[in-house]
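Asks: Turn this into a structure:
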Amino acid sequence: MKKSHLVRIAVLALLLLLILWLIPRPSAAAPADPFEQRCERDMRPTIVVRTHAPDFVVHNSLSSRVLTNKGAYTSAGEAMMGMTSSSTRAEIYVDGPALVDVASGRECIAPRIDVELSYHPLDVYVAREFHPMSCSYRAVFEHEMQHVKIYADNLPRIERRVREELRQRYEARPLLAPLHQGLDMLQGQIDNWLRPLITAELAKVEVEQRALDTRAETERLSHSCLGEVAAQMGSSF
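Replies: The predicted model follows:
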């Protein structure tokens, strides 16, 4: 091989080394925080969400006039044949052990969140104008059972939604906070985020309840039992 070829190869090799040396190299990744690693390894959340199917109590002692005054969504001039009244119970228990790093002034919390949603026994009213053994009573009662079913059917949906939201928020990693502030931070998130979410989901149920009580449904009920309902309610329809 000629000397000129050797020189050319040597020059090319040097140029290649120079180019490789000048190419920017990615900086080494910052070492993982040992405290955060311990938190993610050891501090796992516990999330429990439960609901209970609603019970109900039937009342037949109040007149249509009284029920109309009690009704939250009664239109002017309407007389109520029946009504289903609800009261929600939402209990949220919040706790969580802490892992403390005094050197950095931090702690991490493994959230323990227990949510229990239910309705106090629903009050199902059938106006006292309807005798319990009559066809009209059964017609109104069956309508009110549709309201009970809406409450019962929506609880599992709300349970799934709440569980999913909690898992998305807390299962990926533990809650990091300044020292001695983790539980307060967790409680604040529950009060300012979770409780409004539950309230919004329960409000959707009430929208569905109102949608059941259409004018067409009222007309159907009033003319059921061969007109018995309308006869007992007088000219209310």
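Asks: CA only for contacts and neighbour counts going forward, please
Replies: OK.
Asks: got the buried residues for the helix ranked longest in the chain?
Replies: Of all the segments assigned as helix in the chain under DSSP state H, the longest by residue count is helix 135-170. For helix 135-170, the buried set under the neighbour-count rule, 16 or more other CA atoms under 10 Å, comprises 135-141, 143-144, 147-148, 151-152, 154-156, 158-159, 162-163, 166, 170.
Asks: Alongside the first, I'd like the structure of this one:
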Amino acid sequence: MRFLPLLLALFCCNSFADVCDELPKPSVTVKLHEEPVGLGTVTGLRTLSLMGPRSLQEGQRVLGLTRGAAIVRFETRVVSRVDASRQWECASPQISVTYGFSPLTVYVAKEFPKDSCAYREIYQHEQRHVDAYRQHLAGIEKELADTLSRRFTTGGPWRGPIGQARTRIANELEERWGPYVRREINKVELVQAQIDTPEEYRRVAERCDGAIKKITLQALQR
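Replies: Presented below is the predicted three-dimensional model:
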């Protein structure tokens, strides 16, 4: 009789292991959100300067601006099996992560007509920022996938009391991993600052035979 508890324990463990073996492996899929870049041409120089970076040096004006709002979305499907005792479950999370910018908008100050040399110069400068946004997003995809996979797909299915896996996973994604992904996305600002150097501001301002500088001064004197 003294061997009965041990035999029961072995039976329960083996049953639980069999239930876990029925599940697919946990997975994490990372996808880049894509949408067309918006264009804003009705905002004036003064307002764009307020919307722009606080690091502007004296005399610098924001002629154009590219802004993106970081987003992250989690879609989670949890496949679970309950053991014979009805006290425990195995759960396999299937997680899809979508990240990117929405919206991503290029602004050119309304003082520069669309068919003008000034507009083209400013728009071309802003395209460098758009390219930087896209390159940054592509560059962090593997790091995001590796980090999330280490957390959610290593070690097989999750084991615990019935009904808790979904809540635990949802809370952790919202509280820990959502902010993490946004921080990684927003590191693009370091790249953007390298584009908007004082030298680049001066270069753009001097283009079009001085028309950009002239229009800017006229707009600010009104």
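Asks: Mean per-residue distance, the longest helix of structure 1 versus structure 2.
Replies: Superposed on structure 2, helix 135-170 of structure 1 shows a mean distance of 1.6 Å to its aligned residues (mean CA distance after the TM-score superposition for structure 1).
Asks: Now the next helix or strand after that helix: buried residues?
Replies: Reading on from helix 135-170 of structure 1 to the C-terminus, the next helix or strand found by DSSP states H and E is strand 175-178. Buried residues in strand 175-178 of structure 1, defined by neighbour count with 16+ other CA under 10 Å: 175, 176, 177.
Asks: Stretch 199-207 of structure 2 too?
Replies: Going by neighbour count (16+ other CA under 10 Å), the buried part of stretch 199-207 of structure 2 is 201, 204, 205.
Asks: got a list of what the spatially most central residue of structure 1 touches?
Replies: By CA atoms, centre = their mean, structure 1 has its centre lying nearest to residue 162, at 3.5 Å. With contact taken as CA atoms under 8 Å, 6 or more residues apart in numbering, residue 162 of structure 1 is in contact with 49, 194, 198.
Asks: now do residue 36 of structure 2
Replies: By CA under 8 Å, 6+ apart, the contact list for residue 36 of structure 2 reads residue 104.
Asks: so how far is residue 68 of structure 2 from it?
Replies: Taking CA to CA, to the nearest Å as the measure, residue 36 of structure 2 falls 12 Å from residue 68 of structure 2.
Asks: shared neighbours, these two?
Replies: Common contacts of residue 36 of structure 2 and residue 68 (CA under 8 Å, 6+ apart): residue 104.
Asks: Of the buried residues of strand 175-178 of structure 1, just say which sits nearest to residue 21 of structure 1.
Replies: The closest of these to residue 21 of structure 1 turns out to be residue 176 (CA to CA; 41.3 Å).
Asks: Quick one: map the closest one onto structure 2.
Replies: Aligned by TM-score structural alignment, residue 176 of structure 1 pairs with residue 159 of structure 2.
Asks: Number of residues surrounding the spatially closest residue to that match that is not a sequence neighbour?
Replies: Nearest-residue entry for residue 159 of structure 2: residue 90, 4.7 Å, with adjacent residues in sequence omitted and distances by CA to CA, 6 or more residues apart in numbering. Residue 90 of structure 2 sits with 26 neighbouring residues when counted by other CA atoms under 10 Å.
Asks: re earlier: save the contacts of residue 162 of structure 1 as a markdown table, and put in neighbour count and secondary structure too.
Replies: Below are the contacts of residue 162 of structure 1 laid out as a markdown table (neighbours: other CA atoms under 10 Å; DSSP: H, G, I helix; E, B strand; the rest coil):
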| residue | neighbour count | secondary structure |
| --- | --- | --- |
| 49 | 18 | strand |
| 194 | 17 | helix |
| 198 | 16 | helix |
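Asks: Keep only those residues that are still in contact in structure 2, please.
Replies: Among these, the contacts conserved in structure 2 (both residues aligned by TM-score structural alignment, their matches' CA atoms under 8 Å) are 49, 198.
Asks: And the counterpart of residue 42 of structure 2 in structure 1, how far from residue 20 of structure 1?
Replies: When the structures are aligned by TM-score structural alignment, the residue of structure 1 matched to residue 42 of structure 2 is residue 61. Taking CA to CA as the measure, residue 61 of structure 1 falls 92 Å from residue 20 of structure 1.
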